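Engineer: This is the structure alone, sequence omitted:
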């Protein structure tokens, strides 16, 4: 496995967590709670959404996508600034050893099972979307 694939698995995990938290927010919309608690929950949703973007950006950078392409997709005006924001993380991910990569792969089956339980008709019709990353 490669650091790019691990970053994609990590992005999938963050997306799963975001989905679960968003579903909880919908389910508790009418539940009386303190305004601070609603704001904390909303902030957590934003943090998870940012994590999805960050891990996806890392995966794309690790796969060789240009910073100019990523900056345009992220509606960012300066590719060099974007690169500077991710450079340290990119180096850390690129230097991961095989043990860390193999450990990250173990979660793929759990993410596939989660997808199977939450799959709806409009979602991609795949059975093992995360495990399929390991076969690339």
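Structural biologist: Perfect, thanks for sending it. Because the structure is a prediction, the values reported are computed rather than measured. Numbering: from 1, shown residues only.
Engineer: can we go C-alpha only for contacts and neighbour counts from here?
Structural biologist: OK.
Engineer: Does anything pack onto the helix of greatest length in the chain? Which helices or strands?
Structural biologist: Determined from DSSP state H, the single longest helix within the chain is helix 35-62. When contacts are defined as 3 or more CA pairs under 8 Å, 6 or more residues apart in numbering; DSSP states H and E, helix 35-62 packs onto helix 3-27, helix 67-73, helix 79-94.
Engineer: angle of the longest one against helix 79-94?
Structural biologist: In this structure, helix 3-27 runs at an angle of 100 degrees to helix 79-94, with axes from the mean of the first three to the mean of the last three CA atoms, to 10 degrees as the basis.
Engineer: putting a second one here so we can go through both:
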């Protein structure tokens, strides 16, 4: 199976769009508002907290990810103890779904190993030349 296509926003953040300029300049993607915004009101308190944590952990998420993020936040909220007895009742299927959600958003450890954020060292060296 082919690898999933890297969104241009993610490529911009990770520096891939600079390394592979031709590839990403030709890519036409719909314009979306930056950031995912505030969590849905119908989410539980733990799920809202999870939403904010996930949004902070994955900076390339945008408005088009809100649906998937709500599923991941709900699942993480349950892992945080959203059930009536105070324990996680997520189970194997829930954990598997959570892992799929993270993978679709580009947040699994295997995805993280492919991400290279541009360093600020180059900017500092440019400042010294001025």
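Structural biologist: That came in fine, so what should we check first? Computed from a predicted model, the values in this text were never measured in an experiment.
Engineer: Superposed, how do the two chains score by TM?
Structural biologist: Scored by TM-score structural alignment, normalised by the length of structure 2, the superposition of the two chains gives a TM-score of 0.31; 54 aligned residues with a CA RMSD of 3.5 Å.
Engineer: circling back to that earlier point, please identify the deepest-packed of the helices and strands packed on helix 35-62 of structure 1.
Structural biologist: Comparing the helices and strands packed on helix 35-62 of structure 1 by mean neighbour count (mean count of other CA atoms under 10 Å), helix 3-27 comes out on top with a mean of 19.
Engineer: tilt between it and helix 35-62?
Structural biologist: Using the same axes, to 10 degrees: helix 3-27 of structure 1 against helix 35-62 is 160 degrees.
Engineer: can you tell me how far residue 111 of structure 1 sits from residue 16 of structure 1?
Structural biologist: Going from residue 111 of structure 1 to residue 16 of structure 1 by CA to CA, to the nearest Å gives 8 Å.
Engineer: same question, residue 26 of structure 1
Structural biologist: 16 Å.
Engineer: What of residue 8 of structure 1?
Structural biologist: The value you get for residue 8 of structure 1 to residue 16 of structure 1, if CA to CA is used, is 12 Å.
Engineer: repeat for residue 108 of structure 1
Structural biologist: 12 Å.
Engineer: Same question for residue 112 of structure 1.
Structural biologist: For residue 112 of structure 1, the distance to residue 16 of structure 1 - CA to CA - is 10 Å.
Engineer: now do residue 10 of structure 1
Structural biologist: For residue 10 of structure 1, the distance to residue 16 of structure 1 - CA to CA - is 10 Å.
Engineer: helices and strands around the helix or strand hosting residue 10 of structure 2, which ones?
Structural biologist: Per DSSP states H and E, residue 10 of structure 2 falls inside helix 8-14. Under the contact criterion of 3+ CA pairs under 8 Å, 6+ apart, helix 8-14 of structure 2 touches helix 16-19.
Engineer: ok, then the element right after the helix it packs on?
Structural biologist: By DSSP H and E, the next helix or strand past helix 16-19 of structure 2 is helix 21-25.
Engineer: Check which residues of that following helix are buried.
Structural biologist: For helix 21-25 of structure 2, the neighbour count (16 or more other CA atoms under 10 Å) marks residue 24 as buried.
Engineer: right, and the helix or strand after it?
Structural biologist: Assigned by DSSP H and E, the successor of helix 21-25 of structure 2 is helix 45-57.
Engineer: Give the buried residues for that following helix.
Structural biologist: Across helix 45-57 of structure 2, burial judged by 16+ other CA under 10 Å covers 46, 47, 48, 49, 50, 51, 52, 54, 55.
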